[in-house]
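Asks: have a look; sequence and predicted model below, questions after that.
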Amino acid sequence: MSLSKTIGFISGINECVNLFQWATSALSTLHSRWSGTQQQKLQGELLQLQSSLQRLRDTLPANYDLIDRAEWRIHEHCVANLLPNIKDAVYNADDLLDEFRWYEQKVALESNANQSPFMDFFNNMIQGSFNKVNDIMERLDNISSQLERMGLHETPQRFDKSLRPGTSSFPNERKIFGRDKELKKVMELLSVPINLTRACYKRKRNSSTADASMSTSEKSRISCFSVLPIVGIGGVGKTTLAQHICNHPQVKSHFDLIIWTCVSDDFDATRLIKEAIQSSSGKEATTDNLNCLQLGLSNIVNNKRFLIILDDVWDDALKENGQCWERLCLPLENGLQGSMVLVTTRSSKVADGVSTMDPFTLDGLKDDIFWDFFKLCAFGSQSSNNDPDLEDIGRGILPKLKGSPLAAKTLGRLLRMNLQIPYWNNILLSELWDLKQEETDILPALRLSYMYLPFHLKRCFSFCAVYPKDHKFEKNILAEIWVAEGFVESDGGFPILDIGHRYFEDLVSRSFFQKVRGTYVIHDLMHDMAQLVSKHECFTIKELSDFQKVPRNVCHLMILDSRNFDCSNLLSLCEHTKLRTLLCEKSLISNITLASVMDRWCSELRHIRVFSCVSLKEIPMSIGNLKHLRYLRISKKCPFHCLPPEICWLYKLKFLYAIKCALESLPSDFSKLINLQTYESVGFAYYRMKNLLVVAGNDRNVRLMKNLNQFCGDLDIYPRGFSKDLAIEIDLKNKKDLRRLTLNWLFSSCKNNEIVLQVLQPPTNLKCLEVAGYGGEYLPCWSNNGSISVFPSLTDLAISSCEKLSSLDHFLQADYMPVLERISIRECANVTSLQTERFGEFSCLGDFTVSNCPKLFHNSGSLSVPTLKNLELRNSGILLSNIECSSLTSLSFKCVHMTAIPIQLLSDCQPSMAS
């Protein structure tokens, strides 16, 4: 298990330790409710529960690692049976720990107000919870012991050779179907002459031989050979194409030396060079000394035009920052011009990493050619004399196979076993992942790609099996859901959503997602593979009969829209209490009975972390039961205009989307959603750590802002047309985590500007303030309960386009904003007073800009700021009698009246002086 995942669990336990300390303290303050014996008993239960959770913390990382190892041996029946059990037990442990974290947050938010958090904690968690922990521990110990007895504790994470047998240069297929164009194209890329007469080719070959006999100084040589990757998903025919290229007569004639090496998932330069030497010389290399082996291979390829085929290269070729690949390539530098390395790989990341020319992408077989190949696999013949009814069924099966030769062989083998219409119809109606397959068939072949993923990417990709085939994925939505599910691991200071985006791009580079016309999809065969590896965890309900097929401990469920689904069908899902994801494409708004479904789900499916629905009649009060919920999305218009207060109990909620819902207000306790990253409703969007825009005069948006006090990013408000009451609704001063505030009136001429600005008092922790287009004559002096320093953290102040503003003297005071670093005053045509001689009291001021303020004038003005580094005075009438700024490094002025500017100052600063 990764270190970051382990740290996550330890952090969770540490939170619970804090919770137990609080519980012990609360117990002592409530001693009057229990006798001494009862209190002592409760104290013992608390200690026992804490100890059990500590043990759970120590066990979980090893069990996650055991799951990863078990997936490498899923082809073994006994391991396959135990794998869903250990996953279920680990999920139970994770949910229990997560519930304790929820209580920790509840205590932090509410314990000072009343004693109810402790009573909730006592009633729901302490009584009997240590038995839950012990039950989970016992189950985990039992399953992990069984897996370890099977050797899972020492299983190397490498392909079983029975799953991926080695390949050779000899073609498995005598004839290659439908690849004539591809064969010709690859030969062209290899610079193999095509369609030359035998005589012409003989002359060309003789010329090449003559070149090889020249002296070293005369030979045409290269310092670097060319590398051509053939890239495509498993089973598409990369190896078969490479084999036929390797054995093509013109290829054999063109190259002096052809070497075939099967790489697989063990990219070891020493092994590969030894195999290359043995392949070319027929003699086994007995040494393991890398230098000796490299010299040996260098001698073999010297003065030769070679073709080396590296079949089935995986991501480990790029390990050690590409040094492994370099060790293999170094001995090949002495080949003649035109030498080539042909690489077959499933990974576009590998293709991009090793190629010296554009990779060649191999897609599935096309149309009639694929049909001929499929008939050969299913009937043993391409003849038209096959049973026409079976051929009709076969044509119905064909689209499932997406042109994959290996998929055609897989289904063809199954179909040839029984040439009866009912049997063929059963296969037609079955999902490919439902069919029993041999280890060399298409899904086991594709499963190798999955097995080779890092554990965090396995979780992310297998989750995608919950979506139907041909689903169009949006990177941001899927990354948010992965974050909500807990699949994304924190990585230093990087935003966790950015890490989720990186996971997505990584899966794209490994061909698990394909970009098609601007959107992302999963290849149908890869989707079948995803369903295979997640068959106990993910399920999609498409039709009525699917309700009976839902796995007992399903974690992730999607319900597609269907008129055949009624209330009773949807309520039957309440028995699947392990659900973590519920994606409902059916509207729950059509009638009262159907609308009640959501209430039951929220009451009984209490481990949900991700819920998405197209539309609801209302969000029920029971939503507060979903303590684990991180992601809530309603994608279409709904009739409700407010959220229930109980939604504020969802302390872990990160993403809340009601995109087409015209909400008019947020609950008063909405700021308790301290983990909220994103909120969207009609005309209103909140993104934590990003800008928030409030449209001028929009009452609904202002009221939505009122209780959004957890906002901690940059806020732009356009108060044009605001009334005093509307400004009060914003409750700006209580948005204590606000970082940057812009108040922009857009040159409003409203008479109540001064009153509105007085009410729009910024929070005291503000760092940056900008006032633009304000129509008042003075800026207000906001009070702070008698304290002088109203803005102790303000570093940036910008005032612009305030045409009626006449003076800033009473506002620009050092005791009012003591750590101010930057002041900018622009386009304030009527400002006449600025007490620059007091600017020295700003002990942190480094930048001062005045621009286009023509009336600004002071007879005895001086500027003495020891900390000032940058001074800009443009198109303003300010008259300074003296400038004493010892730290000044930049001075810029234009058309200003200034006196007594020291010549040395001008020399030191090298000011920009305009005409």
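Replies: Structure's in. What do you need? Numbering: from 1, shown residues only.

Asks: every contact and neighbour count from this point should use C-alpha atoms.
Replies: OK.

Asks: surely Leu594 is within a strand?
Replies: No - going by DSSP: H, G, I helix; E, B strand; the rest coil, the assignment for Leu594 is helix, not a strand.

Asks: check contacts around it.
Replies: Leu594 is in contact with Asp566, Cys567, Leu588, counting by CA atoms under 8 Å, 6 or more residues apart in numbering.

Asks: 6 Å - rerun?
Replies: Leu594 makes contacts with Cys567, Leu588, as judged by CA atoms under 6 Å, 6 or more residues apart in numbering.

Asks: how about Met913?
Replies: Met913 neighbours (CA under 6 Å, 6+ apart): Phe893.

Asks: repeat the analysis, applying 8 Å as the threshold.
Replies: Residues near Met913 by CA under 8 Å, 6+ apart: Ser892, Phe893, Lys894.

Asks: leaving out chain neighbours, which residue sits closest to the spatially most central residue of the chain?
Replies: By CA atoms, centre = their mean, the chain has its centre lying nearest to Gly500, at 1.4 Å. Nearest residue to Gly500, sequence neighbours excluded (CA to CA, 6 or more residues apart in numbering): Ala479, at 4.7 Å.

Asks: right, and that neighbour touches His501 too?
Replies: Yes - applying CA atoms under 8 Å as the test, Ala479 and His501 come out as touching, 5.8 Å apart.

Asks: neighbour-wise, which of those two wins?
Replies: Ala479 (23 against 18; other CA atoms under 10 Å).

Asks: below is structure B, check it against A:
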Amino acid sequence: MVDSLISIAVEKFNTILQDEVALLVGVKNEIEKLFETFTSIQAVLEDAESRRVKDRAVKIWLEKLKEVAYDVDDILDEWMTENLRSQAAEEGDGSCFSFIVICFLSPLTCFNHVMFRHRIGSRIKEARGRLDDISKETRQLGLSVASGERERVDSEVKKDEIRKRETSSLVDRSSIVGREDDKNEVIDLLLRESSQEVTEVPFVISIVGMGGLGKTSLAKLVYNDEKLKGHFDIKMWVCVSEDFDVKRITKLMIESATESACNLESLDLLQSRLREFLHSKRFLLVLDDIWSEDRRMWDELRLPFQAGALGSRIVITARSEKVAMAMGNIHMHKLEALSDEDCWLMFSRSAFGDQSAEERLELKEIGRGIVKKCGGIPLAAKTIGSAMQLRRTRRQWELVLESETWNLVDVMEGILPALLLSYYDLPPALKQCFAYCSIFPKDWELEKATIVKLWIAQGFIGSDTSEDMEEIGGLYFDDLLRRSLLQDAEMGSNGSIFSCKMHDLVHDLAQSVAGNDCLIVGMTQQANLNLNKVHHSFIFSSSMFEVTSSSSTFHKADKLRTLLVSHGSRVFPPKLEMSLMKQVRISICLHKLFHHLQCLRALDMTGAKIVKLPRTVGQLKHLRYLDLSYSNIEEISAGLINCVNLQTLILNACEWLRKLPREMRKMISLRHLELERINNLSYLPKGIGRLSTLQTLTKFIVGGNHGVDGCDLGELKHLNLLQGSLDITQLQNVSSQEEAREAELYKKRHLHTLSLYFNYPTYGEEVGDEEKRRTEGVLEGLRPHTNLKELKIWSYRGSKFPEWMGDPSSNLIRILLYDCSECEQLPALWNLPMLQDLGMFGCPLLAEKYKEGGEDRPRIAHIPSVRIF
């Protein structure tokens, strides 16, 4: 991980050293000396990393180096931030000479500017002194430059190599071997009518074994087996993990059974609802990954199960037999290690890839030796097999077989040596990204887009002229999946990877290599919590008040770079109920919090019951990621515009949000602005079109209300990097086709979903001929790029649709029309080669023509899904 930190600093060195005008001579000399020292230390890092497990002195040396690297990164980032603020001032004033003018009018500003650089120079000199001391210790520790005997992947991830592997990189989750007998035995128990049936408690089958044996995989095979179809009335799958919370688990059972969100909050109501669902029904419940041995918790959880019919079954997976015994009426199925032959089969599927039969034969004997050391653990065989794909020579395989890591006892607190070797095999950038994932609790759903944005916020991902950071981050994520360090990939609606999970054993590895860097607070009682060396923290909390009131704890957390606060389910956030008095109190606490957390790069307060961010948020000069989704926030403080590094601002489902900062155009680093399900925001601040780096803008509001002068469509003209989804609302405010064309939607080639809202006040309201023609012109001018996949149109009042909707070169897959009450005819949608879904809702004139039996129905008969309501 340290090598990645140093790489980040070196990249910033290079950027700053090019700033010849801004650099004072003394500062430049200090930076050059620091750069040289960093480079010399970087050469021995590979040796140090391989010795850190066994040699405590080396481990301490690496910790000291890491702290200096973090401090240097902060210093260099402050320098670059100062330059960004100058650029933001120029952007806001619209003049490239603004700084010169300011200096002429205010000599104090120039003086402060020079003093800032002197202070930075002094801090760099102090850091270099610490680094020189660390450098001297390399000889005492006997650290040396890697001889090349142990080969590793290059210091940077070569993106073109990743792409070549990408075609066959994802592991097939269905390729489970050696578990057919186990599956049949468990299924037989599920289907068998037993004399041991107890009316009060369903029969429980526990799958028990150490981490990595494949307990969850076996449970999934059983749960989805064809033999169970029709046998159970209700099937439920719940991942329990370490947090055995009866209310949470009961809610998840209801949601699994009904496939919909449950908004009940009290345990009494939840258990009553579950009892109703289960009444006289035969059910199958899988409780995956149980840790709690508390029999009282189980007794409370099982109360609603008594309503189920005889033959109901519960399957649990657990590492401990004591956990299983706490469940009472059970059959325990102990999962054993795989045979050498099955383990070899799993290993070879991952390891050999496209190698020829001759190559496989040459490596087979060595490979079987490696498999032998995996101890029959499927996860170990699969993971080390994935790592071996990159090694093609006999000597490379022999080096893995002969590695001292296999001989370590209880290495890294019980982490399997095979997994540790897989970590060593990661390139430096991926090591940092992998370790960072340990900030999330076990079984947490790691959403790909969110993880990538957080990696970018921490500076783990660089960029070049050909690709942006999000694309590179996506490749990193996919590579971790390919290496089996992430698993259970879930696909999004567009066919790409949406999320993954991390196996418990791999999570233990990530926590071990992260050390003090990452800390999860709140899952268990933690006495004398010390955050003074923690850089990334995830906190479970029922309210921000609980977090911020522990002021003494956070006074010492001045090195914290990530603070993620969980207020409940990420999918179904809790109802936000709090008195105004408490909310004001929270705002005061945040003011104190921001004063101490000056190094923050990422802050997630999803579901926080806060009304307004204090102006002191502008003091967070390093801040790059801010998520306030599902909060009670009403107004974003103008202080936020001082966060010129901010890349991601997420405000989804902030129901009370009314206003964004007026000078938002100064936030020149902004790449993602998410505004989904925001109903009270009536306008966007003028100048948002200057944020040319924007890739995500989920909502664009045309004009303003109540006399407010908002954005016109022309602001979209230069935002050609926009991707994903875009909602354009208040289109009734657009005056003409020419104004609509100024948005240049036809240049937005990365958008896949476009929703157009005309926002007429009354459903079905008739409009005059002139208004119809104006509206038709507006829609004509909004022609999108042919790459668009989904188009939605709301409350359109024209008599006809534009011809571009029927363009044969279009890639549209779905078209949905809502309340288009004046339209009488569809364009030539039958010419669209990719169209799979057409929906018309509240479109009476169209419904008459295109419904079953309608005169024009044959024209759209080839479309697989046609819905008319």
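Replies: Noted; the coordinates are in hand. Note that this is a predicted model, so its numbers are computed, not measured.

Asks: quick TM-score on the pair, please.
Replies: Once superposed, the chains reach a TM-score of 0.51 (TM-score structural alignment, normalised by the length of the second structure), with 548 aligned residues with a CA RMSD of 5.8 Å.

Asks: coming back round to it: trace the residue nearest to Gly500 of the first structure over to the second structure, please.
Replies: Aligned counterpart of Ala479 of the first structure in the second structure: Val452 (TM-score structural alignment).

Asks: from memory Phe655 of the first structure sits against Leu673, does it?
Replies: No - look at Phe655 of the first structure against Leu673 with CA under 8 Å: they stay out of range, at 10.3 Å.

Asks: what about the residue nearest to Gly500 of the first structure, distance to Glu505 of the first structure?
Replies: For Ala479 of the first structure, the distance to Glu505 of the first structure equals 10 Å [CA to CA, to the nearest Å].

Asks: hey, what's in contact with both of those two?
Replies: Between them, Ala479 of the first structure and Glu505 share no contacting residue, judged by CA under 8 Å, 6+ apart.

Asks: quick one, strands of the stretch 751-869 of the second structure?
Replies: Per DSSP state E, counting those that start in this stretch, the stretch 751-869 of the second structure carries strands over the ranges 790-794, 814-818, 837-841, 865-868.

Asks: which one of these lies nearest to Glu180 of the second structure?
Replies: Ranking those by proximity to Glu180 of the second structure (CA to CA) places strand 865-868 first, at 39.3 Å.

Asks: buried residues, that closest one. List them.
Replies: Val866, Ile868 (16 or more other CA atoms under 10 Å).

Asks: just stretch 122-138 of the first structure next, same as before
Replies: Buried-residue list, stretch 122-138 of the first structure, by 16+ other CA under 10 Å: Phe122, Met125, Ile126, Ser129, Phe130, Lys132, Val133, Asn134, Ile136, Met137.

Asks: what do you get for stretch 679-696 of the first structure?
Replies: Neighbour-count burial for stretch 679-696 of the first structure [16+ other CA under 10 Å]: 679-688, 691-696.

Asks: do stretch 709-723 of the second structure as well
Replies: Buried-residue list, stretch 709-723 of the second structure, by 16+ other CA under 10 Å: 710-723.

Asks: can I get those residues in TSV with distance to Met1 of the second structure and secondary structure?
Replies: As requested, those are arranged in TSV below (distance: CA to CA, whole Å; DSSP: H, G, I helix; E, B strand; the rest coil):
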residue	distance to Met1 of the second structure	secondary structure
Gly710	46	coil
Cys711	45	strand
Asp712	47	coil
Leu713	46	helix
Gly714	45	helix
Glu715	42	helix
Leu716	40	helix
Lys717	42	coil
His718	38	coil
Leu719	36	coil
Asn720	36	coil
Leu721	32	coil
Leu722	33	coil
Gln723	32	strand
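
Asks: of these, closest to Ile415 of the second structure?
Replies: Of those, the one sitting nearest to Ile415 of the second structure (CA to CA) turns out to be Gln723, at 40.6 Å.

Asks: tell me the contacts of that closest one?
Replies: Gln695, Thr696, Lys748, Arg749, His750, Leu751, His752.

Asks: how far away is the last one from Thr698 of the second structure?
Replies: This points to His752 of the second structure. 12 Å.

Asks: one more: the fourth one?
Replies: Distance of Arg749 of the second structure to Thr698 of the second structure, given as CA to CA: 15 Å.

Asks: quick one, which of those two is more surrounded?
Replies: Thr698 (22 against 16).

Asks: now that one, nearest residue through space, not along the chain?
Replies: Leu726 is the one closest to Thr698 of the second structure (CA to CA, 6+ apart), at 4.6 Å.

Asks: give the contact list for the one you found.
Replies: By CA under 8 Å, 6+ apart, the contact set of Leu726 of the second structure is Leu697, Thr698, Lys699, Phe700, Leu751, Thr753, Leu754, Ser755.

Asks: test my guess that the first one contacts Leu722.
Replies: By that I understand Leu697 of the second structure. Yes - if you go by CA under 8 Å, Leu697 of the second structure and Leu722 touch, sitting 6.9 Å apart.

Asks: between these two, what contacts are shared?
Replies: Between them, Leu697 of the second structure and Leu722 share no contacting residue, judged by CA under 8 Å, 6+ apart.
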